[in-house]
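**Q** Return a 3D structure for these sequence lines:
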Amino acid sequence: MPRTLGVFDPGIEQDAFRRRRLPWEIALVLLVSVGQSAIYSVVAFVRAATRAPISQQQTQLNPSRSDEPFWDAVYQFLGIFFSLALVALAIYLLWEPADNALRRIGLDFRRFGSDVLRGLALVALIGVPGIGVYAVGRLLGQSITVVPAPLDSSWWVIALLVLAALRAGLTEEVIFLGYLFDRLRRIGWSWTTIIVATALLRGSYHLYQGWPSALGNVVMGLVFGWCYRRWGRVMPLVVAHTLIDVIAFVGYPLAAAWWPGVFAPPSPSPSPSATS
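**A** Model prediction:
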């Protein structure tokens, strides 16, 4: 009787191929999205730390792309659009036959009421202490001065800042949590390792603001990672992150007027050409 050979199973072969491919997919997604920004952020911090005292330096939130208000708005909108395309790419990669990726990561409106309530609770838990961390960092001279976009330049500025806040909420929460949690779990990482690793990546992503802000974002990443693991929904975290950034982008200029010693940028030193 002839010896029976192993039966070829295309499903097993396909699963093995996907497992081998996943680390490369993760690396490529990170290199064109939050990972790329984290690398630039670390380089910016190292450069800043070797040039002058951190307290004397500035970084801009949503910097202008053009001196002409209309074209600045066009470039800002295009920047937001292409950033959201990366979010769509991550969701596309998560999509599987008969498995809706948006529903799987909880980026839908099925529980919008409870998602908003949870988001508001996280704003109180994370957002308010985050402002305190930045203020303490500034008082200690360890945080770079963050210069916000002015609110009075054009009528559409606030709308663009809200869109920028939504972009940040979707980019970070969908990729850090929805995408990376799924992919790292599939290649065998433990939940604890995933939560800690993504929180550290989130912190490095914000290091350009100084180490206190980076540390605050690591804590935020740990809390958000635990919440996502418990709730299985990214929507409340997107809501919370978006609201925190709306407060930062729109409220920061108001805080600068109220507490200029901490939030307003320092007066620039006269340049050699100005004194000559």
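**Q** C-alpha only now, for contacts and for neighbours.
**A** Noted.
**Q** and the closest residue to Q209 other than its chain neighbours, how many neighbours?
**A** Nearest residue to Q209, sequence neighbours excluded (C-alpha to C-alpha, 6 or more residues apart in numbering): I144, at 5.2 Å. Look at I144: counted by other C-alpha atoms under 10 Å, it has 28 neighbours.
**Q** Now do the contacts for I144.
**A** I54, S55, Q56, Q57, Q58, T59, R138, Y208, Q209, G210 (C-alpha atoms under 8 Å, 6 or more residues apart in numbering).
**Q** again, but for V219
**A** A199.
**Q** would you say it is within a helix?
**A** Yes. Counting by DSSP: H, G, I helix; E, B strand; the rest coil, V219 is part of a helix.
**Q** how much space between it and S33?
**A** 21 Å (C-alpha to C-alpha, to the nearest Å).
**Q** what's the answer for L102, then?
**A** For L102 relative to S33 (C-alpha to C-alpha), the value is 19 Å.
**Q** and Y205, how far is that from A264?
**A** If you go by C-alpha to C-alpha, the gap between Y205 and A264 works out to 23 Å.
**Q** Then P53?
**A** From P53 to A264 the distance is 17 Å (C-alpha to C-alpha).
**Q** now L222
**A** 30 Å.
**Q** quick one: the strands in the stretch 101-250 of the chain?
**A** Taking DSSP state E, counting those that start in this stretch as the criterion, the stretch 101-250 of the chain carries its strands at 145-147.
**Q** now the other sequence, so there's something to compare against:
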Amino acid sequence: MTDNVADAGPTSGTLSRARIGWEICLVLAISVGQSAVYSLVALIRAALRTQSLGSQQAQLNPTLDNVAVWNVVYQLLDIFFSLALVGMVVYLLWEPGTNALRRMGLDFTRFGSDLGRGLLLAAVIGIPGLGLYAVGRMMGITVSVVASPLDAAWWTIPLLILSAIRAALTEEIIFIVYLRDRLERLGWGNWTIILSAAALRGAYHAYQGYGAIVGNFVMGVVFGWCYKRWGRVMPLVIAHTLLDTVAFVGYPLAAALWPGVFAPPK
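**A** From the prediction side, this is the model:
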């Protein structure tokens, strides 16, 4: 009696179109796709309220427990399990004889150039993004985003930096690297992939209002183009981490200096 080894399933290098499609659906359903659905529902619910969007708020890094030590524990666990999803996606991208991290450019072999590109991207995205947020707040189409607790403790900044790294790895590896790899195997064209991933990124941030959808869609287009051109995700991760770190850590100062734009509505 012979073993039908070939019937065990396709190898990672010869995935069938149906298997790739199901894999994409499942990955999105337990990660950024799930968040995008909840985000769109949150936007619809906010739009249906009698209050305008401008008078509502969204918290990005809420306190998870009133007792400080348990809040830290829960925050660290939340970050760990979020990164576990990223690890699963990297595992799916791993192929025999190749290093998935090196193939996607998530390593330190070109850290100098990656850092320079990351700083440039952070400036190109961050400065207009700040302006777009301010305009959205003045127009009442963007909610007040509470990026971090105003009553910061000694452990707040390290946790916020870890949250920024978590967000950067989650979004850039799934939106940019994973979707491009899988959708290219399905025969999708370059700009179809870039625009689709950017649209999903916009939906992922829809709970922040219409301005955030536009801003994150543009960010997704720029990041998608850069990844295709450079072949490395590290500059995108650096840029995203810098953007979120500045937003999270600098939020209390911004709320104090420009309460009309950044402080939560009373």
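**Q** which one of Y205 and A264 of the first structure has more residues nearby?
**A** Between Y205 of the first structure and A264, Y205 has the larger neighbour count (other C-alpha under 10 Å), namely 23 against 19.
**Q** how about that one, what's its match in the second structure?
**A** Counting by TM-score structural alignment, Y205 of the first structure corresponds to Y204 in the second structure.
**Q** tell me which element the nearest residue to its match once chain neighbours are set aside is part of?
**A** Nearest residue to Y204 of the second structure, sequence neighbours excluded (C-alpha to C-alpha, 6+ apart): A36, at 3.8 Å. Using DSSP states H and E, A36 of the second structure sits within helix 32-48.
**Q** same check, this time on T59 of the first structure
**A** strand 58-60.
**Q** check the fit of that strand onto the second structure and give the mean distance.
**A** Taken over the aligned residues, the distance from strand 58-60 of the first structure to the second structure averages 0.7 Å (mean C-alpha distance after the TM-score superposition for the first structure).
**Q** before we move on, back to that, what's near enough to touch the residue nearest to Y204 of the second structure?
**A** By C-alpha under 8 Å, 6+ apart, the neighbours of A36 of the second structure are L200, R201, A203, Y204, H205, A206.
**Q** Which residue ranges of the first structure form helices?
**A** Ranges of helices within the first structure are 10-31, 34-49, 69-94, 101-105, 112-122, 128-139, 157-172, 180-186, 191-205, 211-231, 235-258, 260-263, 272-275, based on DSSP state H.
**Q** how about those helices in CSV, adding distance to P63 of the first structure?
**A** CSV is the format used below for these (distance: least, C-alpha to C-alpha, whole Å):
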stretch, distance to P63 of the first structure
helix 10-31, 22
helix 34-49, 15
helix 69-94, 9
helix 101-105, 31
helix 112-122, 27
helix 128-139, 20
helix 157-172, 11
helix 180-186, 29
helix 191-205, 17
helix 211-231, 19
helix 235-258, 11
helix 260-263, 17
helix 272-275, 25
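**Q** Of all the ones you listed, which one is nearest L151 of the first structure?
**A** Closest approach to L151 of the first structure among these (C-alpha to C-alpha): helix 157-172, 6.3 Å.
**Q** chain center to the closest one: distance?
**A** 11 Å (C-alpha atoms, centre = their mean, to the nearest Å).
**Q** Give me the mean distance between that helix and the second structure.
**A** Counting by mean C-alpha distance after the TM-score superposition for the first structure, helix 157-172 of the first structure comes out at 0.2 Å.
**Q** Which residues does that helix contact?
**A** 34, 62, 73, 76-77, 80, 83-84, 86-87, 151, 202, 237-243, 245-246, 249-250.
**Q** run the last query once more with 6 Å
**A** V87, V238, H241, T242, D245, V246 (C-alpha atoms under 6 Å, 6 or more residues apart in numbering).
**Q** Roughly how far does the first one sit from R183 of the first structure?
**A** Distance, V87 of the first structure to R183 of the first structure, using C-alpha to C-alpha: 15 Å.
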